[in-house]
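S.K.: coords below, sequence missing:
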């Protein structure tokens, strides 16, 4: 496939035309395709005495008709590259893969068992319930009935302590905004209660099951998909009342950036109030008996504290104070002045989470990204572990301190989800359910983990997966994936989208970059704020390592990442334009000088820094994708993706990046923008949209690198 470039220059911008000769590969005849023209308007902002150009500021008004028309032109342009024989093959394979049944890890409340289920053909997962162990399951909520196109999703669900009520939240078109409703679990009747303008919130029930706590934001003054979200409040809603009657539990009008959440102990004796700022892990903690006022326990933002459970007057917490890998501590409510007592000391392995089940502290460690589950007594004495046949990731292992049996899920890069029933009295486990994919055998794939040195010599884990018997050469298509931020760990999980890539003869590689928490708090800190460049170097050096082992090469390697990972791909492709054959930045944070001006973006300053601070500005400006595109440099073919209702990372980030990259591109490699409609940052996206998006993205990538 050949591309020919025609440049024509005007006074203030360069526009160009690409002609594609498909030789009957795509449409059976040659076809002229022009890159959409994007108007440039002189605009400058001043940061710390430095003027910064922002010629595509007008694209920030992403609900404007002119911007929508521009988006339609961009989508039409990108379709010329996404619709090809690879896309057809991948989509067919995904349709087959996606027919397998899905079951989430079951959990019990008062003898009832709840879980999500999908036949493999439904747009959204159903919420199911079994009223007793021997009862036939029944549908509790079918979100496929919410809308004809499957774009209204069931975003959250919380069962009351007495198992009589269900609080559930709906999300419209992928938005982070939630509307809460209440259902009578016994008869399925939905109550009149309707709670609007909730975000980033669950429903925490009161011990008497007569109401719940939730987070509510003020009604936006302007565009609800872009207005800055501040001044939240924790509300209490009593069943059967109007939202206007909800009681304010806590708010702070003087500090609009503070946010809160409440936990109630399983026995209903205590309530725990967390105070946070943005995505900063560090928090304040107050506790109290449920029917009494709160007492501050942690009054400075110095560390992270997470409540585990309580028994009598004792409360257990997971914290990283003076313990970067985490430790378990206990507090005596009857003697608060005594402070916290170490119960399980910090170890060489970082703690992912802790639960108290069957009078045991069950600690989930990460060992080189794989799950390692150990049991401890309430006093911190180690007394066993959970053994798995293969290394992988355990999730859903939760319950109450009196539970004897619980469920957990297991997976890794080549093992579809399995659900086990675990008896904690004798540590016996049995396979309860497993996902079965058509024409798939795990033994036909291989997945290995290696370590490679980054630019500064730090060893980084890299998982490499592909079909068994695949000849690994410099021409092998490689998909390199990463994230690297916000203390989020990428752990081994089976993925249908990555399976589809491997089924095309490709290698999937996942790098555990600094910025995550795969190795605790220190690993996160090495990839945040002024250390952010470490993350970009880690990613680039992953590609260099693979190429040195003859696993792909610059011309056959595609890079992919979403959200903070979209920033990763954008920054790395600009810093290393000759290292990759294709780039896929998805829903990325691309304008690092204005990310804090929209929705919840201000909350990311804990990881990125603030443009209003000189040192942070200089750092952000040095790698901001939107601001670091060089005129005339040849960048790899790039498919930028976003959604028109993304109110987490607003789509204008991707719009502005695409417009500037198209204008300054120095060679014939196309810069494409794919914008999904009736979708948001990713959560709640229906089955058909997921399949189409994956097929388009990987189809385009394969056409350039294979």
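M.R.: Cool, got the structure. All values reported here derive from a predicted model rather than from experimental measurement.
S.K.: when you work out contacts or count neighbours from here on, use the C-alpha atoms and nothing else.
M.R.: Will do.
S.K.: quick check: residue 610 is in a strand.
M.R.: No. Counting by DSSP: H, G, I helix; E, B strand; the rest coil, residue 610 is located in no strand; its state is coil.
S.K.: ok, structure two:
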């Protein structure tokens, strides 16, 4: 008569719950971890908006009140690749951002698996630009609906999400005040030459195919960097032991942006030594998240909790 299951959302750490079929009551499992902290001051809403071709895209918006009461500094992120589903799960950086008074938005872009396999295919290969258009439309919606304030939108993404951010800041740099691009793919003409690149040909295509090469070159962030453009402040984070996305992507992009930008914001490279693409000690996770959030908060004017400027 008993069943156990886990529950999590964007602001609630994973916890084990017990269901009693006789009483139909759900209680915390007494043998589980200590009680999770209360996720006060953060409310999640799911919104829908049209992308540039009219396709309906959905997005989770986490804010202090759950409504667009006043325009706030916003942090927009997404992934949009490999059929991955960006379902709600606990991410402490979201709670930190929202408790400081900001809005955190997570968009379910084409290329992901949120709406099924057709949704995935609609944002991969020759259709990859749809992913970037969805992301740009998400930014537009945050402004139009009153969640965010003009000039105070930051973007962040990792891995394939780093490619997403790279495309966003090179296609429409005026939209964003700052960007964090972590362990990214950015040179899409040579991504097959390093790391796990060859295994991603089914997702992105190959430069060995002339038609696919034109598509890749058309959106490759590294190749779209243009001298004299006012790019936003950018932090590129890489790891020297990354065997998935070689740190060469972040290094090259950093050099190209530093040479090209006419913007006033910094372009920085954060190179972490002795770790790879994802897993790392908790202390290193905290350091990485703190650096990224502080960088973005400083550019959009989001004060640290307690009113201390980041």
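M.R.: Cool, got the structure. These numbers were taken from a predicted model, which means no experiment stands behind them.
S.K.: let me see the TM-score of these two.
M.R.: A TM-score of 0.91 describes the superposed chains when it is computed by TM-score structural alignment, normalised by the length of the second structure; 299 aligned residues with a Cα RMSD of 2.1 Å.
S.K.: for residue 71 of the second structure, give me its contacts.
M.R.: 143, 146, 147, 148, 149 (Cα atoms under 8 Å, 6 or more residues apart in numbering).
S.K.: now which of the residues you listed would you call buried?
M.R.: Among these, those classed as buried by neighbour count (16 or more other Cα atoms under 10 Å) are 143, 147, 148, 149.
S.K.: which of those sits closest to residue 213 of the second structure?
M.R.: Each of those was checked against residue 213 of the second structure using Cα to Cα; the closest is residue 143, at 34.7 Å.
S.K.: aligned counterpart of the closest one in the first structure, please.
M.R.: In the first structure, the position corresponding to residue 143 of the second structure is occupied by residue 547, as judged by TM-score structural alignment.
S.K.: its match is in contact with residue 553, isn't it?
M.R.: Yes. Under the criterion of Cα atoms under 8 Å, residue 547 of the first structure makes contact with residue 553 at 5.0 Å.
S.K.: if I've got this straight, residue 234 of the second structure is in a helix?
M.R.: No. The secondary structure assignment for residue 234 of the second structure gives strand rather than a helix, going by three-state DSSP.
S.K.: tell me who's in contact with the aligned partner of it in the first structure.
M.R.: By TM-score structural alignment, residue 234 of the second structure lines up with residue 638 in the first structure. By Cα under 8 Å, 6+ apart, the residues touching residue 638 of the first structure are 582, 583, 584, 585, 669, 670, 671, 672.
S.K.: residue 250 of the second structure contacts residue 235, correct?
M.R.: No. With contacts defined as Cα under 8 Å, residue 250 of the second structure does not count as touching residue 235, sitting 9.4 Å away.
S.K.: so what's residue 119 of the second structure up against?
M.R.: Here residue 119 of the second structure is in contact with 83, 110, 111, 112, 113 (Cα under 8 Å, 6+ apart).
S.K.: can you pick the most crowded of those residues?
M.R.: The residue in the contacts of residue 119 of the second structure with the most neighbours, by other Cα atoms under 10 Å, is residue 110 (33 neighbours).
S.K.: chain neighbours aside, what residue packs nearest to that residue?
M.R.: Distances taken as Cα to Cα, 6 or more residues apart in numbering put residue 123 closest to residue 110 of the second structure, at 4.6 Å, once the chain neighbours are dropped.
S.K.: show me what that neighbour lines up with in the first structure.
M.R.: Using TM-score structural alignment, residue 123 of the second structure sits opposite residue 527 in the first structure.
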